[in-house]
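> model this:
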Amino acid sequence: MATTPRPAARGAEQTHPDDPRADLRWGTTGALLADAARRLGDAEAIVDDGVRLTYAELDDAATAMARGFLAAGLRKGDRVAIWAPNSARWVVAALGLQRVGGVLVPLNTRFKGEEAAFVLGKSRARFLCTMTEFLGRDYPASLAEAAGGPGDGGPYAGLPDLEQVVTMSGGPRDGLVTWEDFHAAGAGVTASDVERRAAEVGPDDLSDMMFTSGTTGNPKGALCTHGQVLRAYAVWANVVGLREGDRYLIVNPFFHGFGYKAGWLASLMVGATILPARTLDVPRVLQTVRDERVTVLPGTPTLYQTMLEHPDFSAEGVASLRLSVTGATNVPPALLYRIKEELGFEHIVAGYGLTEACGIVSMCRYDDPLEVVTTTAGHPLPGLEVITVDSQGRPVPAGAEGEILVGGYVVMKGYFGEESETAAAVDSDGRLHTGDIGVIDADGRVRITGRIKEMFIVGGFNAYPAEIENILGRHPAVAQAAVIGVPDERMGEVGIAFVVPRRDARVGEAEIIAWSRDHMANYKVPSRVHIVDELPLNAAGKVLKNTLLDRLATRPDGN
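Reported below is the predicted structural model:
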């Protein structure tokens, strides 16, 4: 379908109708924000714990942040990490760094210091914006411990590329720059300096590096550009029915594509109000929905189920809700019907995506019947090629299972510094091999039936067995470990570990779980640990995880 080019916003590229980017209105997130500020100036952009920013004020705040980065020496293409919970400052930092050509590297708030240090080192991040305290944890202190501790090389000696750590809250501390001092340092940078740098950033420049993991067990940074992210989520917003004036409570974490790209970025595109939620605090969620007249509340089935069961829940208190977006786990049909009836959503949609595809491949439409939402992940986004193939790479007919391949504008540019991994994931035709098994029915809708990759999803968080196994292997008493995901009524899925102790070592389930809580994000911690003499292996020495699943199935408790 032909599109009519719109006038470019300040800093956006002009495009020709025959240009494949002609459907882009903005080109970069910086130009998107400038356009939104011009169109929606006094409308509320962000409401966050007493802070209320209009679109014009958000634009000014992002420019002030950009000045700070330029004063600190940020070059186009430099990586800037954010390790913090959802907040207005998170959005301001991201928009500021992207405006002047920085590449956003979000870090999971559940990370321990060593996990964060790995991602920072792998991405060669020059700057980090973080919190001095969140949920009783001191992020900079845990990072310093993992990165070599204090000494002649400074608190982050093990991260030679990391030049500056900016704290988004709290007072001065050694090795940290306060939010206020960072902005003060940028006072000497003019708005014209920011404009000049912003004009150098285009749709084909990188906007973010989001880390995922895979069969190697090591997290990998998937690279996406401004243009492809903006195109994908402009389409996404239209498909799900997000609209100007919506009030969008974002419980999904900003370090995840659900909270970042399908969250605050999509909100800026349509002119919605962003309401960040720092934690899954159900009483706070219910109060915010009531007080702020929230209309959009995406989340996992776990969130909705907990809301319905909470003593503070009332139908009157959630009467403003209009749109739900779910799909982090397989959604039980009975729960989805209950969500619609008792939470009062007009529309519920589900979808399918992965980090290597900008976080989105297919979505149900806002007017799809609930029967479709409970059984499929909807149609591919317009303009994408999604096919299923057999083990030989040959297309399979509609209704037959095969590996899902994705081609088109959402496919990542590659894994940062991982040429062989990129070649294994994206073929010579530019198609992403997802590792997911699915069916495309006669109507063109996608249904996921299994995974070649062994990833499982714990309450909305992707958990990778190989990564968890690598961490478990650091325990001094563990010789081998194998992890599998199993269904769980509350969390969707949880991990179960099978551990072979080292010779002459004695270790129990409780010790392994306690150690895991100290060394990995809590969603990765196995819910159960089985101490075994050996793991079942095939002739090539690979663990037979189907055999482990069969062992669980024969246990009286299923665990």
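> rest of the way, CA atoms for contacts and neighbours
Noted.
> quick one: the helices in the stretch 201-350 of the chain?
226-240, 257-259, 266-270, 282-292, 301-309, 333-343 (DSSP state H, counting those that start in this stretch).
> oh, that last question was meant for the stretch 51-200 of the chain, not what I typed.
Under DSSP H, counting those that start in this stretch, the stretch 51-200 of the chain gives helices at 55-71, 88-99, 113-123, 139-146, 179-185, 191-199.
> Asp60: which of the helices of the stretch 201-350 of the chain is closest?
Ranking these by proximity to Asp60 (CA to CA) places helix 266-270 first, at 14.6 Å.
> can you redo the helices of the stretch 201-350 of the chain as TSV with mean neighbour count?
Output for the helices of the stretch 201-350 of the chain, formatted as TSV (neighbours: other CA atoms under 10 Å):
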stretch	mean neighbour count
helix 226-240	22
helix 257-259	22
helix 266-270	23
helix 282-292	17
helix 301-309	18
helix 333-343	16
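> indicate which one of the ones you listed is closest to Val349.
helix 226-240 (6.9 Å).
> got a list of contacts for that closest one?
Outside helix 226-240, the residues that touch it by CA atoms under 8 Å, 6 or more residues apart in numbering are 21, 23-24, 26-29, 202-207, 243, 261-262, 265-266, 269-270, 325, 349, 358, 360, 363-366, 381-382, 409-410.
> need the contact list for Leu265.
Tyr233.
> against Asp49, how distant is it?
20 Å (CA to CA, to the nearest Å).
> turn the helices of the stretch 201-350 of the chain into a markdown table, columns for distance to Gly188.
Shown next, in a markdown table, are these (distance: least, CA to CA, whole Å):
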| stretch | distance to Gly188 |
| --- | --- |
| helix 226-240 | 28 |
| helix 257-259 | 33 |
| helix 266-270 | 29 |
| helix 282-292 | 38 |
| helix 301-309 | 46 |
| helix 333-343 | 51 |
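> which among those helices is found nearest to Arg502?
helix 301-309 (37.6 Å).
> if you count contacts, what does that closest one end up packed against?
Other helices and strands packing on helix 301-309, by 3 or more CA pairs under 8 Å, 6 or more residues apart in numbering; DSSP states H and E, are helix 282-292, helix 333-343.
> looking at this structure, which residue lies furthest from center?
Centroid-distance maximum for the chain: Asp504 at 41.9 Å, with CA atoms, centre = their mean.
> one step back: Glu467: which of the helices of the stretch 201-350 of the chain is closest?
helix 257-259 (20.1 Å).
> which other residues reach that closest one?
So helix 257-259 is in contact with 250-253, 263, 355, 358-359, going by CA under 8 Å, 6+ apart.
> next, the structure of the following sequence, for comparison with the previous one:
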Amino acid sequence: MSRTIAGALRGAAEQYADRTAVVDGDLRISYGELHERVRDVARALLAEGIEKGDRIAICAPNGHEWIEAALGAAYIGAVLVPVNTRYTGPEIVDLLVRTRSRAFVVAGPFLGVDRLDLVVDTAGGLPGDIVAVFRLPDWNEVPARGAHVTDAELDGAAAAVAPDAPSDIFFTSGTSGRSKGAVSTHAQTLANAANWAELVGVTDADRYLIASPFFHIFGYKAGILAALQHGAAIYPAQTFDVVRTFELIQRERISILPGVPTVHQMMLDHPARADYDLSSLRAATTGAATIPVVLIERMRDELRYDRVLTAYGLSEAPVVTMCREDDAPEVIATTSGRAVRDMEVRVADDGEILVRGPNVIAEYFEDPAATAKAFGADGWFHTGDAGSMDEAGNLRITDRIKDMFTNGGFNVYPAEIEQVIARIPGVSESAVVGVPEPRLGEVGKAFVVLTAGRELTEEAVIEHCREFLAGFKVPRSVEFVSELPRNATGKVLKRVLRGEPDPAAGEKR
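Next comes the predicted model:
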């Protein structure tokens, strides 16, 4: 199997040349055509002076353009920097500046916002390192921008990319609130995608609906690249609408549909489900939240999936553990399965989950301190998550050391929100926790301590957060308190804020 993304694409184009690669609305692209379209993007990047190792940021919704741009960057050894389309201007500019991105692929108006205008307004122009902008409304102009680049020049650039060259940087916040860029190589990225595809059983007969955003590590690696390596047809979804999904499944005979539990629950509970033929569905993965056993049972019994799997991964190691096809519903719902090929997993004495293997990142982008802190001397990566493991090796996530919570499938890191709240005049300190919400899983709640004599409203705090944070990060409620609960060493006791019992008192959490 190829160990560079360009090699994987060439192999797919040769093996599955006439098979459908991407279906985006009325546009249908074969694997042979996808290869040529990606080469057009790669030529355009070379024509703009983009070189191996340069960062290419993409801020766009799921679509064929995103796929072509990401693969085009990888083709010549440029490094993909996915940008969340829900980010605010300051959040997008921060990533562009920190990575010194040289090219920016950006959508036109999407969900009512033109993100190029947003960046220009925020930064007072384009960040200084950007030399090329590719707007999706002008995507048909891409071939002309690189027309003078010869095949020999393009093939030479592709041949110079090694398997251990960086392929992408996915940013993930930590407990400090400062996001860290997880740098993966071509070989690691392809291997993680291959491990996921193997256990799901992806083949060239599959039609894969990818509802996860491509800017998310799952949408790109377990989505685009998993399909690419096995010749499956990719169906990008920009948003999730139950009826439209039913229509697409029936019309296109969709066979693979991963998603957070909410996606499958909405499908099961929709009154129009019986009106559609969903019999083509055969495989699904789910996760990102606590999963009721009954949901797994209903997915198998009512949606008729042959395979329903859960998994555990993170930006630094996208596929660590997965359930297997023949696992019982209780195992699938209550654990994240066993270690995948080439991965080692153990639980330390303090309960922290440690992982090791060739598919774990080697570094954070230009952050040696964070890299050194994350890796032990023996090569074990410290995930910051707590868990336990049964005799069969099934991993159970038991706590969130990093205090992260999940809102509608998106990870939210309280420290980042707390730093934004700290900028509000009159705020002495704050703490943010996730609280249960039936539809989204969890939403943020902020506990705020004001300086003496100051007044502030809940609406003012939320509005301030909206200005600087993506919508899924904005707290839904604010409670003003006189002080935050702390332990003897001064650490804020977030379990108390979440209303959890004190484990030291012998109560079950």
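> if I look at the residue positioned nearest the centre of structure 1, how far off is Phe461 of structure 1?
In structure 1, the residue lying closest to the centroid (CA atoms, centre = their mean) is His256, at 1.4 Å. Look at His256 of structure 1 and Phe461 of structure 1: by CA to CA, they are 9 Å apart.
> next one: Thr547 of structure 1
25 Å.
> and the two? Which one has more around it.
Phe461 (19 against 13; other CA atoms under 10 Å).
> verify the contact between that one and Tyr523 for me.
Yes: checked against CA atoms under 8 Å, the pair Phe461 of structure 1 and Tyr523 is within contact range at 7.0 Å.
> in structure 2, what range does stretch 242-251 of structure 1 match?
Residues 202-211 of structure 2 are matched to stretch 242-251 of structure 1 when aligned by TM-score structural alignment.
> for the alignment partner in structure 1 of Ser477 of structure 2, give me its contacts.
Counting by TM-score structural alignment, Ser477 of structure 2 lines up with Arg528 in structure 1. By CA under 8 Å, 6+ apart, Arg528 of structure 1 lies in contact with 495-497, 509, 513, 559.
> reformat the helices and strands packed on helix 301-309 of structure 1 as a markdown table; add distance to Phe182 of structure 1.
Below are those laid out as a markdown table (distance: least, CA to CA, whole Å):
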| stretch | distance to Phe182 of structure 1 |
| --- | --- |
| helix 282-292 | 31 |
| helix 333-343 | 43 |
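> for Val499 of structure 1, which non-adjacent residue is spatially closest?
Take Val499 of structure 1 and drop its neighbours on the chain: the residue closest to it by CA to CA, 6 or more residues apart in numbering is Ala481, 4.5 Å away.
> and that neighbour? What does it align with in structure 2?
So Ala481 of structure 1 corresponds to Ser430, using TM-score structural alignment.
> what about that match, how many neighbours?
25.
> and if you look at Asp275 of structure 2?
9.
> equivalent analysis for the one 5 residues further on, please.
Applying the criterion other CA under 10 Å, we find 18 residues in the vicinity of Ser280 of structure 2.
> list the contacts for it?
249-250, 253-255.
> swap in 10 Å and give it another go.
When contacts are counted by CA atoms under 10 Å, 6 or more residues apart in numbering, Ser280 of structure 2 touches 206-207, 249-250, 252-256, 303-305.
> how about the residue nearest to Val499 of structure 1, secondary structure?
strand (DSSP: H, G, I helix; E, B strand; the rest coil).
> one step back: list residues touching both of His256 and Phe461 of structure 1?
With CA under 10 Å, 6+ apart as the test, His256 of structure 1 and Phe461 both reach Asn108.
> about what we covered before: from memory the match of Ala481 of structure 1 sits against Pro475, does it?
No: the pair Ser430 of structure 2 / Pro475 is not scored as a contact, 11.9 Å apart, by CA atoms under 10 Å.
> quick one: Asn141 of structure 2 and Val133 touch, right?
One correction, residue 141 of structure 2 is Glu, not Asn. No: counting by CA under 10 Å, Glu141 of structure 2 stays clear of Val133, with 12.0 Å between them.
> higher neighbour count, these two?
Val133 (17 against 13).
> so how far is Cys323 of structure 2 from Pro61 of structure 2?
30 Å.
> which neighbours do Ser430 and Pro475 of structure 2 share?
By CA under 10 Å, 6+ apart, Ser430 of structure 2 and Pro475 have these common neighbours: 414, 417, 446-447.
> buried subset of those, written for PyMOL?
The PyMOL command for the buried members of these (criterion: 16 or more other CA atoms under 10 Å) is given here:
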select buried, resi 414+417+446+447
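> what secondary structure does the residue lying closest to Ile531 of structure 1 once chain neighbours are set aside sit in?
Ranked by CA to CA, 6+ apart and with sequence neighbours excluded, the top spatial neighbour of Ile531 of structure 1 is Val499, at 5.0 Å. Following three-state DSSP, we place Val499 of structure 1 in the strand state.
> residue contacts, the aligned residue in structure 2 for Val499 of structure 1?
Matched across to structure 2, Val499 of structure 1 falls on Val448, judged by TM-score structural alignment. With contact set as CA under 10 Å, 6+ apart, Val448 of structure 2 has these partners: 418, 421-422, 427-432, 456, 458, 461, 478-484.
> of the residues you listed, buried ones?
418, 421, 427-432, 461, 478, 480, 484.
> was I right about Glu352 of structure 2 contacting His382?
Yes: contact criterion CA under 10 Å: Glu352 of structure 2 and His382 qualify, at 7.3 Å.
> these two: who's more crowded?
Glu352 (21 against 16).
> trace the more buried one over to structure 1, please.
In structure 1, Glu352 of structure 2 lands on Glu403 (TM-score structural alignment).
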